[in-house]
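J.: I'd like to go over a predicted model; first the sequence, then the structure.
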Amino acid sequence: MELLGGTGADLPNAVRVGERGLSRGELLRWASAVAAEIQGAPAVAVHATASPETIAAVLGGLLAGVPVVPLPPDSGPAERAHILGDSGARLVLAARGAHEPADGEPPLVPVDALPRDGALAHAEPPADATAFVLYTSGTTGAPKGVLLSRGAVAAGLDALAEAWAWTPGDTVVHGLPLFHVHGLVLGVLGPLRVGSPLVHTVRPRPEAYAAAGGSLYFGVPTVWSRVAAEPGTARALRSARLLVSGSAPLPVPVFERLAELTGQSPIERYGMTETLITVSTRAGGERRAGHVGLPLPGVRTRLAAEDGTPAAHDGETPGELQVRAPMLFDGYLNRPEATAQAFTPDGWFRTGDIAVIGADGWHRIVGRASTDLIKSGGYRIGAGEVENALLAHPAVREAAVIGTPHADLGEQVTAYVVADGATEAQLIAFVAASLSAHKRPRTVHLVESLPRNAMGKVVKTRLG
């Protein structure tokens, strides 16, 4: 199994990052020189800026069969030290001047100083060899290294290519970070495996998306919200074949606005670092606001109630989403106990996400079990449903809902809202008019902004 797949057309700008373009052949020869430099290392870290150097470094690791550890370029000293120490990386790959190793860090390999004429013949590592060690966000402790095999990556990309009718004739456009599954695995390895050109806009600016002339666009909800807020930019995407949203739920008003301005509803999909993408809307199928679609080929899903018994697939009953799939990770590096806890006794991965599945198999993600399932007065309330109700108010720009302690109810629904001119009482009444009374927020905090991570997800642990 060759991870990079078919070649496609070797265009002069088969891979373009900002103003810098490379043909596929140029990129692979550069990556081959990287591979020769790092051959035999137990693991290498890549200072993952949005640059051709990052892509060449990652591909060099894959060609050499050396596990790649992407490093967020904005990571602090403690986070970097943890990732480098835990992963066992013996080298850091980066462009000259992009990263200065701190005392005790592995030595730097200057990717931009390497020749770009490496030999293209490489022995293909086995499918079960580790391709990546990707670190989780660390919201529940120190970041854990997720072991993703070459076979898992290939299976995930092939399933998406089928679901999205993704071919070498597509041009992929995005500006997402290259240290996450979304931007790196889907957004870089996907085009290389399928053989389609890639345009990386460095940053996911709406005007850059509009000017790129692509057919397949990737973005997170924050990106699509900004696109939807600029009608001229959104209309420039009418010629695109698919607009794909992921990494967090897409608010229903943004879904509807994009459909109105671009002439097509966006594609939504669901995944996480440990699973890659497992559920998605299909290119040629129905697209429902607030839903992430159906399991990909080879994927099985189920819902578990709090007591472990099966939850009904009735479109209403929430449960923890559990997954079996060929694109699952191989465990957490150096964390056998955490790995064991992540799976049920019969081998299903516990995603920690709360979902609802309809009788027709359509999936809707309610949120994380730890932060988005609110237990109030005997009711189980999904934060996402309340957030979408708030976002339907014309004055609301952003909304995040959590459960906070309540002496009588156990937890109460509490909202943090960025709004122009609306009052707390107006917003509570607005939600009460569309949802059941027990789902309305009891408290609304009007704030100037919501805390977000690099992928645009709201960090709910920082609310309050």
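T.: Structure received. Residues are numbered from 1 along each chain as shown.

J.: Only C-alpha atoms from now on, for both contacts and neighbour counts.
T.: Will do.

J.: any idea how far Ala121 is from Ala127?
T.: 18 Å (Cα to Cα, to the nearest Å).

J.: okay, the two: which has more neighbours?
T.: Ala127 (16 against 9; other Cα atoms under 10 Å).

J.: host element of the more buried one?
T.: Using DSSP states H and E, Ala127 sits in no helix or strand.

J.: Excluding chain neighbours, what is closest to Gly347?
T.: Distance criterion Cα to Cα, 6 or more residues apart in numbering; nearest residue to Gly347, sequence neighbours excluded, is Arg324 at 7.6 Å.

J.: Contacts only, for that neighbour.
T.: With contacts defined as Cα atoms under 8 Å, 6 or more residues apart in numbering, Arg324 is in contact with 299-301, 347-349.

J.: one more time with 6 Å
T.: 299-300, 348 (Cα atoms under 6 Å, 6 or more residues apart in numbering).

J.: Look up how far Met327 lies from the closest residue to Asp372 other than its chain neighbours.
T.: Distances taken as Cα to Cα, 6+ apart place Ala383 nearest to Asp372, at 4.9 Å, with adjacent residues excluded. Counting by Cα to Cα, the gap from Ala383 to Met327 is 28 Å.

J.: Same question for Val401.
T.: 31 Å.

J.: Show me where the stretch 301-450 of the chain has its helices.
T.: Secondary structure of the stretch 301-450 of the chain (DSSP state H, counting those that start in this stretch): helices located at 336-341, 383-391, 424-432.

J.: which one of these is the most hemmed in?
T.: helix 383-391 (a mean of 23; mean count of other Cα atoms under 10 Å).

J.: Quick check: Gly118 vs Gly361, distance?
T.: Noted for Gly118: a distance of 48 Å to Gly361, by Cα to Cα.

J.: out of those two, which sits in the busier spot?
T.: Set Gly118 next to Gly361 and count neighbours by other Cα under 10 Å: Gly118 wins out with 18 against 15.

J.: Quick check: which element contains that one?
T.: Following DSSP H and E, there is no helix or strand that holds Gly118.

J.: if we can go back for a sec, between Val401 and Met327, who's got more neighbours?
T.: Between Val401 and Met327, counted using other Cα under 10 Å, the more crowded position is Val401 (27 against 24).

J.: pretty sure that one is in contact with Gly382, am I right?
T.: No - counting by Cα atoms under 6 Å, Gly382 is not a contact partner of Val401; they are 9.0 Å apart.

J.: Below is an additional structure, to be compared with the one above:
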Amino acid sequence: MRARALRRCAVTCARARFGRTRSDRSSATFSRGDGRSRARAGSLGVEGVNARSFVRVGSSEGTSSAVEGAWEAIRRRASEAPDAPATLAGDGGSATYGTMMRAASTLADGLKNVVDRGTRVGLAATPGREYCASAYATWARGGVLVPIASSHSEEDAAYVMEQSGMKIALVPPNVDGEEDAETYQKYARAAKRFGLEVELRHVETMEKLLSSTTSTDFSDAENVGADDGALIIYTSGTTGRPKGALHTHRSLYAQCAGLIDAWRWDASDRIIHALPMHHIHGIVNAWMCAHISGATVEFQRTFTPRGVWARLRDESKPPVTVFMGVPTMYVMLMRALHGSMAPDARLASINAASKLRLTVSGSAACPVPVLEEWRKLTGRSLLERYGMTEIGMALSNPYDEKKHKPGYVGIPLPGVEVKLAPLVGDEVAAEAASDDEYAQGPGELLVKGANLFAQYYDNQRATAESFDEDGYFKTGDVAAMSSDGYWRILGRASVDILKVGGFKVSALEIEAKLLENPSIAEVAVLGIPDEAYGQRAAALVVPAIDTETGQPVNLTENDIMTWVRHNTPSKHHLRVVKFAEKVPRNAMGKINKKDLQKTHFIDCF
């Protein structure tokens, strides 16, 4: 009966479209740019990767201690408090840590003839109890989890399947408990269309999994080591083809340990989780930190402002203490408050938000006006931080809200080292662009620590090029540090740093200034060629909605350019302004500016 917990269908074809075949990769070896870290693709065990001391949960900064892996930490927490609530789902179903391990044990038993150490296991990123149990079952068998975004097209899903060397893909059920036939069939079509050999299985509901066993025994599972591969997350692809960043159990635990320490997670916490489960923000920050701490995760499969506010106001349930989102989510939450919400519900919502102990904004820069409006409404400050798929979180504003600095992403997290490198090809002194605002920089931000990924899977060249000789990861982001030690991200070196008449100009700084204009709701700034200056700034603007008429504010290109000339230095002046109903963003609120060049500014190139 346990073997039937995963309903299966094999999808096979002969040819491969996205690179070498799986057999071609099975004996490959990879080395990171510092020459010290190597991995065997067949097992994805990583020799010597990130073997640096880091801060354990609750320890003081700089304290060295024994290292452990993420799966070990989660199992330990479950064994210590099996009756504590672990997850709640949108269908009202719940699971304790003990029942979560029982379900994972059932799933792991069903995978034992397919998954062993290093096997890449796809998982449809459908938030909920079955997602968590499937991930834990994968790790119990020594497999490497590869989340597949729900928003992926057939081609994108096939790319992830092929590039990762995926052997099997799991599809959790719909919120109503029925099999997710739509996602299953999409994966089946993708595999057939692109000639991939991937076994597909439906994951049964939590209730069916629990009816199959009362055991939480993983005694026959793989002996998973801290340096074994655990997770492949694909980059957002905003600056190129997505790459699969391989994290080990050690690096995931290091990321969680730093955040648990800095953000003061503990077992009493309860988080509303409305973030995608194929991204570092949703996987590590909001889910794994909670479960390693013994906290409760309440999944909302689809983010809706009404749903979040209703849960925060619900006094019949334990109070929510933590919320994490991208800037767009906070904008939508505030719009809901200003919309048709009844006065008593609005007051109760604001009161509930004021009691959250931690509200985090990330994955994209949060405009200062949004930070200020949230503080004005709720009396609380959003915590901004900085991270990437490859490194987890590296910088964070302090937990103490009085020490938050709007527009900055804070200081290095415990166990993380950062430094600046000169921008490649830069012929202008960094000081020329800083206007004496920064104590260091601008320059490319480099990061080092136990939190770093092991490699880009099956991409030895990209891995080697991404590290300097001292083992620091090259983020590709331009940053600067103020005199008080706080860091500011100025943008991606490839798309956000403009060279205007010999000056380096941050597109993000221009965007932040434009958003101070109350007539502008959203904006994206990018560089376009200019014969006289090399580059000039261009802006895609979304007008704000007039609260009296309910219609967009009447704005012209001249209105925007005049305002910019009166409020910014000449190097920030705009050459072109275009208008749109919205700025295109991906699931994490990020803007692909290379796509904007093609869709909105093709006539400028």
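T.: Right, received. Where do you want to start? From a predicted model like this one, the values you see are computed outputs, not experimental measurements.

J.: Save the helices of the stretch 301-450 of the first structure as JSON lines, and put in distance to Leu250 of the first structure too.
T.: Below are the helices of the stretch 301-450 of the first structure laid out as JSON lines (distance: least, Cα to Cα, whole Å):
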{"stretch": "helix 336-341", "distance to Leu250 of the first structure": "30"}
{"stretch": "helix 383-391", "distance to Leu250 of the first structure": "9"}
{"stretch": "helix 424-432", "distance to Leu250 of the first structure": "18"}
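
J.: right, and those - which one's nearest Val366 of the first structure?
T.: Val366 of the first structure sits nearest to helix 383-391 of all the helices of the stretch 301-450 of the first structure, at 5.3 Å, using Cα to Cα.

J.: That closest one vs helix 424-432, what angle?
T.: Helix 383-391 of the first structure and helix 424-432 meet at an angle of 120 degrees, taking axes from the mean of the first three to the mean of the last three Cα atoms, to 10 degrees as the criterion.

J.: What span of the second structure is helix 383-391 of the first structure aligned with?
T.: Alignment of helix 383-391 of the first structure against the second structure: residues 507-515, by TM-score structural alignment.

J.: before we move on, what about stretch 432-442 of the first structure?
T.: So stretch 432-442 of the first structure sits over residues 565-575 in the second structure, by TM-score structural alignment.

J.: So what would you say the end-to-end distance of the matching stretch is?
T.: Termini of stretch 565-575 of the second structure sit 11 Å apart (Cα to Cα).

J.: Same question for stretch 36-44 of the first structure.
T.: 13 Å.

J.: try stretch 339-352 of the first structure
T.: 13 Å.

J.: That stretch aligns to what range in the second structure?
T.: Using TM-score structural alignment, stretch 339-352 of the first structure corresponds to residues 463-476 of the second structure.

J.: Can you mark which positions in that stretch are buried?
T.: Of all the residues in stretch 463-476 of the second structure, those buried under the rule 16 or more other Cα atoms under 10 Å are 463-464, 466-467, 471-476.

J.: Check stretch 575-585 of the second structure too.
T.: Buried residues in stretch 575-585 of the second structure (16+ other Cα under 10 Å): 576-577, 579, 583.

J.: now, which of those residues lie within strands?
T.: 576-577, 579 (DSSP state E).

J.: Next, format those residues as CSV and append distance to Ala191 of the second structure.
T.: Formatted as CSV, these follow (distance: Cα to Cα, whole Å):
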residue, distance to Ala191 of the second structure
Val576, 44
Val577, 43
Phe579, 40
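
J.: before we move on, back to that, now, among the buried residues of stretch 575-585 of the second structure, which is nearest to Ala39 of the second structure?
T.: For these, the minimum distance to Ala39 of the second structure (Cα to Cα) is 40.5 Å, reached by Val583.

J.: what separates the closest one from Leu200 of the second structure, distance-wise?
T.: In terms of Cα to Cα, Val583 of the second structure sits 36 Å off from Leu200 of the second structure.

J.: With Phe453 of the second structure instead?
T.: Separation of Phe453 of the second structure from Leu200 of the second structure (Cα to Cα) stands at 28 Å.

J.: again with Thr183 of the second structure
T.: In this view, Thr183 of the second structure and Leu200 of the second structure are 11 Å apart by Cα to Cα.

J.: do the same with Lys192 of the second structure
T.: Look at Lys192 of the second structure and Leu200 of the second structure: by Cα to Cα, they are 12 Å apart.

J.: what about the closest residue to Lys513 of the second structure other than its chain neighbours, how many residues close to it?
T.: Excluding the flanking residues, the one nearest Lys513 of the second structure by Cα to Cα, 6+ apart is Thr568, at 7.8 Å. Thr568 of the second structure has 13 neighbouring residues, counting by other Cα under 10 Å.

J.: before we move on, what about Arg306 of the second structure?
T.: By other Cα under 10 Å, 14 other residues sit near Arg306 of the second structure.

J.: Next: Ala295 of the second structure.
T.: Ala295 of the second structure, neighbours per other Cα under 10 Å, totals 23.

J.: That one -> the first structure?
T.: Aligned partner of Ala295 of the second structure by TM-score structural alignment: Ser196.

J.: where does that match fall, helix, sheet strand or coil?
T.: coil (DSSP: H, G, I helix; E, B strand; the rest coil).

J.: give me the element Arg96 of the first structure is part of.
T.: Here Arg96 of the first structure sits in a region with no helix or strand, counting by DSSP H and E.

J.: Is it in contact with Pro110, as I believe?
T.: Yes - with contact defined as Cα under 6 Å, Arg96 of the first structure counts as touching Pro110 (5.3 Å).

J.: Which of the two has more residues huddled nearby?
T.: More neighbours surround Pro110 than the other of Arg96 of the first structure and Pro110, with 18 against 14 (other Cα under 10 Å).

J.: Enumerate every residue touching the aligned residue in the second structure for the more buried one.
T.: Alignment note: Pro110 of the first structure maps to His202 in the second structure; criterion TM-score structural alignment. The contact partners of His202 of the second structure, by Cα under 6 Å, 6+ apart, come to 6-7, 170-171.
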